[in-house]
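Asks: Provided below are the primary sequence and the corresponding predicted coordinates.
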Amino acid sequence: MREIRRLDDKHHFTLVCHDFAQMGQLVHLGNAQFRAVKAATPGPYTFILPATGEVPRAFLHPKKRTVGVRIPDHRTVSALLEELGEPLLSSTLILPGESEAMTEGWLVKEELDHHLDAVVESGEVTAEPTTVVDLSEEVAEVVRVGAGDPSRFSED
């Protein structure tokens, strides 16, 4: 992924989980974080949280020791995660020099077939990315506004 997207080592990868129990093995959650994440999942949110020792070092932010996690509400992804029984590493597929994410399976296969083992086509998907919320500190910080409503994480 780093090679395809030309990402540096400070990029937060996302571990996509089937359920909250699986997520809980990968990140440390205090009570407030637990409630916030539980209320917003499954859904269009990615949460940056302190990682447990279960997360490989290559997936961590090098200084913060955090990782992005999410529980999607997409049927195909959820079924795949359930069958695998473990999380998948994910990153929005925005190629260098592009501003839009690639979302059409045939195009991904055409452009990147020589880099990938498989492409799963699951029909039309929205190109809007998730809302990213950093919960690694005391106060929640909305890092990117996307498909999920960010107001649930403001202190108003």
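Replies: Yes, it's here.

Asks: use CA for all of it now, contacts and neighbours both
Replies: OK.

Asks: Residue 51: neighbour count?
Replies: Residue 51 sits with 25 neighbouring residues when counted by other CA atoms under 10 Å.

Asks: repeat for the one 4 residues further on
Replies: When neighbours are defined as other CA under 10 Å, residue 55 has 16 of them.

Asks: Tell me the spacing between it and residue 44.
Replies: 22 Å (CA to CA, to the nearest Å).

Asks: Second structure for comparison follows:
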Amino acid sequence: MSQIFYIHPDNPQTRLLDQVVKILNDGGVIAFPTDSGYSLGCLLDNKHGVDRICQIRQLDKHHNFTLMCRDLSELSCYAFVDNTTFRLLKNNTPGKYVFILQSSKEVPRRLMNEKRKTIGLRVPDNKIDLALLELLGQPLMTATLILPNDDQAQSDPDEIEDRIGHQLDAIVHGGYIGEQPTTVIDLTNSYPEIIRQGSGDTKPFE
């Protein structure tokens, strides 16, 4: 059964997040709040953790995961970012966006889009996430927590515990979060392409 950590959304408790970091470093899989609902996460090099996330969500091996980074400097380690793209990212992060970018060699081949060699990256606008990423010192490999036969991301951590608590190592309880899907922007071409309209403003990319 998973451990539950009640984290204050505005003043995250470092001593509790330190325990979550230890679970992640030990190969754990967690559910945690973001600015767009709850997500599943594990470390980038945790192949077994990625397999467990795929099992929970019943995903095939071609699913596009998202790397959650604490800031732009970390993001640019995992993707090729030119000056124009950097300015665009700087003006719109942190926020409710996932950006599709060309993967760097830091991204394991099994995690990138096979044909296009791309990866989804985001810098969240959520104090719990940013505090966790700062303590972790590396990105989180994430997938939105949409359970099989559901249409929307999980928003209630108590329901997450009831439904899949036995499949997780930890649940970061950050309160109820309404459904606010991210906007997905493809920045791999000469102009931004809006792949999915979500709660992030698309005007800067049109």
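Replies: On my side now, so go ahead. Since the model is a prediction, treat every value here as computed from it, not as a measurement.

Asks: which one in the second structure is aligned with residue 64 of the first structure?
Replies: For residue 64 of the first structure, the aligned position in the second structure is residue 116, judged by TM-score structural alignment.

Asks: any chance you could map the strands in the second structure?
Replies: 3-6, 30-34, 37-43, 66-68, 97-102, 118-122, 140-144, 170-173, 183-186, 193-196 (DSSP state E).

Asks: Relative to the first structure, what is the average displacement of the fifth one?
Replies: Okay, so that is strand 97-102 of the second structure. Following superposition, strand 97-102 of the second structure is found to deviate from the first structure by 0.5 Å on average (mean CA distance after the TM-score superposition for the first structure).

Asks: For that strand, buried residues please.
Replies: By neighbour count with 16 or more other CA atoms under 10 Å, strand 97-102 of the second structure contains the buried residues 97-102.

Asks: whereabouts in the first structure does that strand align?
Replies: Going by TM-score structural alignment, strand 97-102 of the second structure sits over residues 45-50 in the first structure.

Asks: The third one now?
Replies: Residues of the first structure aligning with strand 37-43 of the second structure are absent, taking TM-score structural alignment as the criterion.

Asks: Run the chain-centre distance for that strand.
Replies: Centroid displacement of strand 37-43 of the second structure relative to its chain, using CA atoms, centre = their mean, to the nearest Å, is 6 Å.

Asks: Ok, the second one next?
Replies: Remark: strand 30-34 of the second structure is offset 9 Å from the chain centroid, using CA atoms, centre = their mean.

Asks: list the contacts for the alignment partner in the second structure of residue 22 of the first structure?
Replies: Here residue 22 of the first structure is matched to residue 74 in the second structure, going by TM-score structural alignment. Counting by CA atoms under 8 Å, 6 or more residues apart in numbering, residue 74 of the second structure touches 138-139.

Asks: Check residue 6 of the first structure too.
Replies: Counted by CA under 8 Å, 6+ apart, residue 6 of the first structure has contacts residue 96.
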